[in-house]
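Enquirer: Have a look at this prediction, sequence included:
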Amino acid sequence: MSERGRDERLIWVDAVRGVGIVAVVAAHVWTRGAMRDAIYSFHMPLFFILSGYLSAPRPPVVFARRHIPAMMRPYALFLLAVLAGDYCAEAAKGGRAIFHDWPADIAPVLIGGSELRGPFTIFWFVPCLLFARIAFNAALARWPDVRGRAWAVAAPVALALAYGLGAIIDWSPLGLLSSPMAFALLWAGALFRRMGWHPVIAALLIPLSLCGLFLFPTINMKAGDYGWPILSIIGAVATCVLLMRACERLGHRAAWLVPLGQAAMVIMYLHVAIIHHLTPYMGKGALFAVALALPFAIDRLIRRSPLASRWLL
């Protein structure tokens, strides 16, 4: 029963990641309209909230030493791959790669975050998640009860810092501008796990989610734009919690999303480049399918090799 429960838990977690990555790709294909706005109200917060839900305190130094190479090694390798792909694609059609002025362009590539645009625009996410997780784990190791008084101070301070920095700064090296908000979302995910579920919670979350999807201004975490203060984030949290709960209740019926969830990080790294270079040649539907299917196939190939998996996953 323990193994069965673990398998079912992994199914719904990967199913949530699958929903999230499909939403991310769709939002980068359909860049205007009501669907795009609805997706932008929750799609990036979903990954932070899910990460917070799965968190458990670890010794801070051990956690950092493990996760920095584990997350930044694939980041660097996929960044190099997209750089090479951009250069080859632009050379084939007589264009000029976004980063072409070497060695001057080494600095913006290393700075990352807001310095990366076009096919590289999504690369802010992983370092932002990494540094937020390191900070959150250090706080969680010190204050394990996320419902305690220390967190009643820490979470509002993180929110205030997020809104303050977002209002006055546009520059975001390695996506760090968004890390305070990511920290607060990690806490929200951890809090939801420890609160449990009750029908009353659904009654409260559904109207908040609908407001977030269709009424409140959207969220652009990379730019430090979080919509209406507090309200847009509450709407995002409500939508994310409801999605997580729905996938949990579906269990094995959501298993078809699991492979996409397992490939989510490779899809995250590569889909924008595919969309960037193929947009002039494809309709939206075909572009969406290719932007999901091609990185998914690359993920499957990587998993065939233990060495490639170690370095790229």
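Expert: That came through fine.

Enquirer: Could you use CA atoms for every contact and neighbour count after this?
Expert: Fine.

Enquirer: where exactly do the helices run in the chain?
Expert: Chain-ordered helices for the chain, with DSSP state H as the definition, fall at 2-29, 34-40, 43-53, 60-92, 106-111, 125-142, 149-168, 179-195, 199-214, 231-250, 258-262, 264-278, 284-303, 306-312.

Enquirer: between these, which gets nearest to residue 220?
Expert: For the helices of the chain, distance to residue 220 was read as Cα to Cα. The smallest value, 7.0 Å, belongs to helix 34-40.

Enquirer: before we move on, back to that, right, so of the helices of the chain, which gets closest to residue 119?
Expert: For residue 119, the closest of the helices of the chain is helix 264-278, at 4.0 Å, according to Cα to Cα.

Enquirer: so the closest one versus helix 2-29, what angle?
Expert: Regarding helix 264-278 and helix 2-29, their directions subtend 20 degrees when assessed with axes from the mean of the first three to the mean of the last three Cα atoms, to 10 degrees.

Enquirer: How about helix 264-278, which residues are buried there?
Expert: Of all the residues in helix 264-278, those buried under the rule 16 or more other Cα atoms under 10 Å are 264-276, 278.

Enquirer: what's in contact with that helix?
Expert: 17-18, 21, 24-25, 28-29, 78-79, 82, 86, 89, 118-123, 287-288, 290-292, 295-296, 298-299, 313 (Cα atoms under 8 Å, 6 or more residues apart in numbering).

Enquirer: ok, of those residues, which come out buried?
Expert: By 16+ other Cα under 10 Å, the contacts of helix 264-278 give 17-18, 21, 24-25, 28-29, 78-79, 82, 86, 119-123, 287-288, 290-292, 295-296, 299, 313 as buried.

Enquirer: first to last residue in stretch 52-71, what's the distance?
Expert: 16 Å (Cα to Cα, to the nearest Å).

Enquirer: Give me the contacts around that stretch.
Expert: Taking Cα under 8 Å, 6+ apart as the criterion, the residues outside stretch 52-71 that touch it are 126-127, 130, 134, 137-138, 140-141, 144, 185-193.

Enquirer: In addition, the following structure is provided for comparison:
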Amino acid sequence: MRILGIAAVVAGHVGAWSGPVVRETVYTWHVPLFFFLSGYLWSEGRSVIEEMTKRAKTLLLPYIVWLVPVGLWWLSQTDVVRGADLRKLMLGGSNIGGTLAAFWFVTALFFAVVALRAIQRFPDWLQWTLAVIALLVTVRAPELVARVPLAAGVGLACIVFVLAGREFKRHRLRIRRPLMTAFVILGGCATLILTGWSTYLDLKYARLGTPVITVLVAIGICASLLLIAEHAIPLLGPRVNKELSTLASGGFMVVLTHAVVLVELTKLGLAPWLVFAGALAGPWLLALVILRTGLAPVLLGVPVRKEPEPARELVGSARM
């Protein structure tokens, strides 16, 4: 699911594809998917301090480390480096774009999960009420919410997607025909989009599309894709599953660095599909190399992945 979401993010940033088709096709779900998954994989009982510590290591540390080289590259693209440009880098969120287009997502996710952890002791109905209030404020004043430094305002608006993922996990086993359910929901969401009832959302700028409807469509698509993945991925076998897991572990670097590759490849006048492939494959291949080095926790936000040792002891014990 993370791999799919990252590929969709990169596709959405390819300049030649930035028309209404791509916006309507991927923008509605590609970023909400990551918030939804955070809720689906939610660990109960963790304290706010524990959550902040964990997310600081997995989100903020790579964010800060990559912000320096990518930010310097971004500043080098301007004719004159102004103090305002440096200020934008520090403010983050919607203040920075171009090659830093996806950086806002990292801090927004951090604030969303930490805020939810802070209110987890409240009853579910109160958590949902607070999330809906954050949504209503965003609908009424999107520009104000988008201007909050480090996308903290957008992060609070996205709590609803995290809650939706958590709630979906709680009721997942009640869905007896997951594949059919997924396609029915996808069909309904597609109908709402094609008829214009639901317009795309752009979370970076706190634009939530058609009030209520687009948020529900985004949640519906995320839930449907998850049901399809749960059915399809196990059929590929344990070896493919292991490789997909490894690939997903390096995905964070792709999110933070792909825009640099996009810009440079676009300058060469390459076809859009080649730009997309290069921006996706280049950072990901490098991330897979880093994954097996001591730099993995700093650059990727994950532990160093080591090759499994030969199971000699297991073989010996089996013979005994």
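Expert: Cool, the structure landed. Computed from a prediction, not measured in an experiment: that's the story for all the values here.

Enquirer: who's in contact with residue 313 of structure 1?
Expert: When contacts are counted by Cα under 8 Å, 6+ apart, residue 313 of structure 1 touches 74, 265, 266.

Enquirer: and if we set it to 10 Å?
Expert: Contacts for residue 313 of structure 1 (Cα atoms under 10 Å, 6 or more residues apart in numbering) come out as 70-71, 73-75, 263, 265-266, 299, 302-303, 306-307.

Enquirer: what's the burial count for the aligned residue in structure 2 for residue 246 of structure 1?
Expert: Structural alignment (TM-score structural alignment) places residue 246 of structure 1 against residue 228 in structure 2. A count of nearby residues for residue 228 of structure 2, using other Cα atoms under 10 Å, gives 17.

Enquirer: For residue 177 of structure 2, see how far away residue 228 of structure 2 is.
Expert: With the distance defined as Cα to Cα, residue 228 of structure 2 ends up 11 Å from residue 177 of structure 2.

Enquirer: My read is that residue 114 of structure 1 contacts residue 222, right?
Expert: Yes - under the criterion of Cα atoms under 10 Å, residue 114 of structure 1 lies in contact with residue 222, with a separation of 7.4 Å.

Enquirer: which residues do these two both contact?
Expert: Common contacts of residue 114 of structure 1 and residue 222 (Cα under 10 Å, 6+ apart): 121, 122, 123, 124, 170, 171, 172, 174, 175, 176, 177.

Enquirer: Residue in structure 2 paired with the fourth one?
Expert: In structure 2, residue 124 of structure 1 lines up with residue 104, judged by TM-score structural alignment.

Enquirer: check contacts around that match.
Expert: Residue 104 of structure 2 makes contact with 63, 91-97, 149-152, 154-155, 203-205, 256 under the criterion Cα under 10 Å, 6+ apart.

Enquirer: try 6 Å this time
Expert: 93, 151 (Cα atoms under 6 Å, 6 or more residues apart in numbering).

Enquirer: Now do the same contact list for residue 120 of structure 1.
Expert: Applying Cα under 6 Å, 6+ apart to residue 120 of structure 1 gives no contacts.

Enquirer: Residue 248 of structure 2 now?
Expert: Contacts were defined as Cα under 6 Å, 6+ apart; by that measure residue 248 of structure 2 touches residue 3.

Enquirer: Looking for the alignment partner of residue 159 of structure 2 in structure 1.
Expert: Counting by TM-score structural alignment, residue 159 of structure 2 lines up with residue 183 in structure 1.

Enquirer: Who are the contact partners of the residue lying closest to its match once chain neighbours are set aside?
Expert: Leaving aside its chain neighbours, residue 183 of structure 1 sits nearest to residue 132 (5.1 Å; criterion: Cα to Cα, 6 or more residues apart in numbering). When contacts are counted by Cα under 6 Å, 6+ apart, residue 132 of structure 1 is found next to 179, 182, 183.

Enquirer: Pipe those into a markdown table and attach distance to residue 164 of structure 1 and neighbour count per row.
Expert: Formatted as a markdown table, the contacts of residue 132 of structure 1 follow (distance: Cα to Cα, whole Å; neighbours: other Cα atoms under 10 Å):
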| residue | distance to residue 164 of structure 1 | neighbour count |
| --- | --- | --- |
| 179 | 13 | 27 |
| 182 | 14 | 31 |
| 183 | 15 | 27 |
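
Enquirer: Now flag whichever of these is closest to residue 231 of structure 1.
Expert: residue 182 (16.0 Å).

Enquirer: distance of that closest one from residue 131 of structure 1?
Expert: Separation of residue 182 of structure 1 from residue 131 of structure 1 (Cα to Cα) stands at 9 Å.

Enquirer: thinking again about what came up before, distance to residue 99 of structure 1 for the helices of structure 1 - can I get that in CSV?
Expert: As requested, the helices of structure 1 are arranged in CSV below (distance: least, Cα to Cα, whole Å):
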stretch, distance to residue 99 of structure 1
helix 2-29, 21
helix 34-40, 28
helix 43-53, 26
helix 60-92, 8
helix 106-111, 8
helix 125-142, 20
helix 149-168, 27
helix 179-195, 26
helix 199-214, 36
helix 231-250, 34
helix 258-262, 30
helix 264-278, 14
helix 284-303, 22
helix 306-312, 23
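
Enquirer: Nearest to residue 100 of structure 1, out of the ones you listed?
Expert: Nearest of those (Cα to Cα): helix 60-92, 7.9 Å.

Enquirer: That closest one: how far from the chain's middle?
Expert: 15 Å (Cα atoms, centre = their mean, to the nearest Å).

Enquirer: now do stretch 44-53 of structure 2
Expert: When C-alpha coordinates are averaged (Cα atoms, centre = their mean), stretch 44-53 of structure 2 and its chain have centres 20 Å apart.

Enquirer: same check, this time on stretch 95-103 of structure 2
Expert: 14 Å.

Enquirer: Over to that stretch now: how far is its first residue from its last?
Expert: Taking Cα to Cα, the span from the opening residue of stretch 95-103 of structure 2 to its closing residue is 10 Å.

Enquirer: Tell me which residue of structure 2 matches up with residue 236 of structure 1.
Expert: Alignment note: residue 236 of structure 1 maps to residue 218 in structure 2; criterion TM-score structural alignment.

Enquirer: so what's that match closest to, chain neighbours aside?
Expert: Counting by Cα to Cα, 6+ apart, the nearest residue to residue 218 of structure 2 once its immediate chain neighbours are dropped is residue 29, at 5.0 Å.
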